[in-house]
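Trainee: show me the folded form of this:
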Amino acid sequence: MIVGGAYIGDQALPIARAMAERGRGGVVHAFEPMGPPFERLLHHLKINGITNVRACRLALWDRSGVSLTVEGPPALASSVPGGVTPGGAGAAASSVTIDEYVESQGLAAIGVIMLDTEGGEEKALVGASKVLACPFPDAPHLVFEVHRSYVDWSVGLENTSVVKFVKSKGYTVFAIRDFHSNYAMEGKPIEVIPVDRVYLEGPPHGFNLLATKEPGLIQRLGLRVVEHVSPKLLLHKDPALHHPLDGL
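Mentor: Modelled structure (predicted):
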């Protein structure tokens, strides 16, 4: 598994632990370009005894060897080409493409690519063109964020360049419905929305997309397909648009 924008390990560590506990084998390759969060990532791996994560202080991009400046507050920082920006989230970091990393490490297979890089997701996916071109079952599943601050979906999510790129590689794309906060959803199916049937109205917001080439993934994972609702689950908004299909 590849995680881009691993931050302090808040996603990579639980995933790695679950992989180990379920005897799945494999390694989480966690990429974090910012210095302080990367050091916290290493610390968290150590104190939790996680041994199946390989942490890399690199930024995933569409070209390798590019010096990228990390701009913005740490939890929302994005990478842009250039030198160090005063007041930025961290010193410049070098870039690597997923394709070159996979080849250099001799990785036989990638099961999942998960990206949360505050606008850099498309660059990272373009840098994985060779990997994404693989047919099922060799092609990885994708989970990546889109945010209105970086992605113009004014003519439909299905017409954005990142979704069109992923679909050109043979993927089917869904939006994932979720709360931004930690809200108990145990026992409820995860709901996903076909990418051309997503309700997008509201202030600038972001959510995750799921892309897969596996024909039976929805059934295998017990996901529920819904239409014409928002990916953002919100307690205080219209239940018809912002609550799960069977309510809270």
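
Trainee: okay, CA-based contacts and neighbour counts for the rest of this
Mentor: Fine.

Trainee: for whichever strand or helix holds T69, name the packing helices and strands.
Mentor: Secondary structure from DSSP states H and E places T69 in strand 67-71. When contacts are defined as 3 or more CA pairs under 8 Å, 6 or more residues apart in numbering; DSSP states H and E, strand 67-71 packs onto strand 78-81, strand 90-96.

Trainee: what is the longest helix along the chain packed up against?
Mentor: Longest helix of the chain, by residue count under DSSP state H: helix 35-47. In terms of contacts (3+ CA pairs under 8 Å, 6+ apart), helix 35-47 is packed against strand 53-56, strand 90-96.

Trainee: second chain to compare with the first, below:
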Amino acid sequence: MPPNDTRGSTGDATGLRLGAIAGTLRACAAVSLSEPEIRGLAGLVRPGDVCFDIGAAYGMYTFPLAALVGESGAVHSFEPLPLPFRILDQGRRASGARHVHTHNAALGPKGGKQRLTLPYRFGLPIHGWAYLRSGLQRPGRPISFSSERVLDTEVHTVDEVVDRWGIGRVRFMKIDVEGFEQAVLAGAARTLERDRPALLLEVEDRHLDKYGTTSAEVADALAGHGYTMSAWRRGRWTRVPAVTTARRNYLFTAADSP
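Mentor: Below you'll find the predicted structure:
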């Protein structure tokens, strides 16, 4: 895992650039051009926090999180696909945010090399539908006029990354990995027990089904570990009793979070 060198201070100019990028993404969220939950991040993290963006894609969450935690905090962003990772890292370089650590890797229940399926449609890669093949029980959803490419990718666990970087506490994790969310949480068992971070998960049966699980099972497992579930509604986080098809992202928080 070759992360970028992030030593040093961001400085005023970097803060302005990062603030402009984050502000643009929040404005897009306000008019539904990006995920609305971005607007709720300010209530979840504060300066100095460490956050993980797992399945970071182009950095939709990375840069708003980086602006919120500031140079005294850190954001670790994980993206296994080559093109989205290059764009993510170019954004990090353009912002000058040295407290953003970009990792060209996936996270899962154990480390090692794994295979990743990248679907194509009309000759174009559909990065948002890529998925890891480890633990796959059913094929991904069919795509008309499609083909696929299989890539090898590095996979680490959250616990391994925490140990390697000597992270004292993880405050927040966003996980959007096309149904592989429970596998990522399995590799974060020690971190979840120690830090009780807030978790923003994509929870959709159409993706989870590939790995033989359901949205209700994901929510129930986290409830069993003392997490409650909320959704972003009308500009605030609101407790909800169950996952529905009305939204795909859910926030899980622990009452005993330090």
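
Trainee: which part of structure 2 matches the longest helix of structure 1?
Mentor: Aligned by TM-score structural alignment, helix 35-47 of structure 1 falls on residues 82-94 of structure 2.

Trainee: run the chain-centre distance for stretch 51-63 of structure 2.
Mentor: In terms of CA atoms, centre = their mean, to the nearest Å, the centre of stretch 51-63 of structure 2 is found 5 Å from the chain centre.

Trainee: same thing with stretch 14-29 of structure 2?
Mentor: The answer for stretch 14-29 of structure 2 is 18 Å, by CA atoms, centre = their mean.

Trainee: could you do stretch 184-198 of structure 2 as well?
Mentor: For stretch 184-198 of structure 2, the distance to the chain centre is 14 Å (CA atoms, centre = their mean).

Trainee: end-to-end on that stretch?
Mentor: 14 Å (CA to CA, to the nearest Å).

Trainee: do stretch 196-216 of structure 2 as well
Mentor: With CA to CA as the measure, stretch 196-216 of structure 2 spans 21 Å from end to end.

Trainee: swap in stretch 213-221 of structure 1?
Mentor: End residues of stretch 213-221 of structure 1 are separated by 14 Å (CA to CA).

Trainee: list the buried residues of it.
Mentor: K213, E214 (16 or more other CA atoms under 10 Å).

Trainee: just to revisit the earlier point, tell me which of the helices and strands packed on strand 67-71 of structure 1 sits nearest to A16 of structure 1.
Mentor: strand 90-96 (22.2 Å; CA to CA).

Trainee: now for the closest one, which elements pack on it?
Mentor: Using 3+ CA pairs under 8 Å, 6+ apart: strand 90-96 of structure 1 touches helix 35-47, strand 59-60, strand 67-71.

Trainee: okay, those, which one's buried deepest?
Mentor: Burial of these is given as mean neighbour count (mean count of other CA atoms under 10 Å); strand 59-60 ranks first at a mean of 31.

Trainee: before we move on, back to that, what's the mean distance for the longest helix of structure 1 versus structure 2?
Mentor: Superposing on structure 2 places helix 35-47 of structure 1 at an average distance of 0.8 Å from its equivalents, by mean CA distance after the TM-score superposition for structure 1.

Trainee: what's the angle between that helix and strand 90-96?
Mentor: Helix 35-47 of structure 1 and strand 90-96 are oriented at 70 degrees to each other (axes from the mean of the first three to the mean of the last three CA atoms, to 10 degrees).
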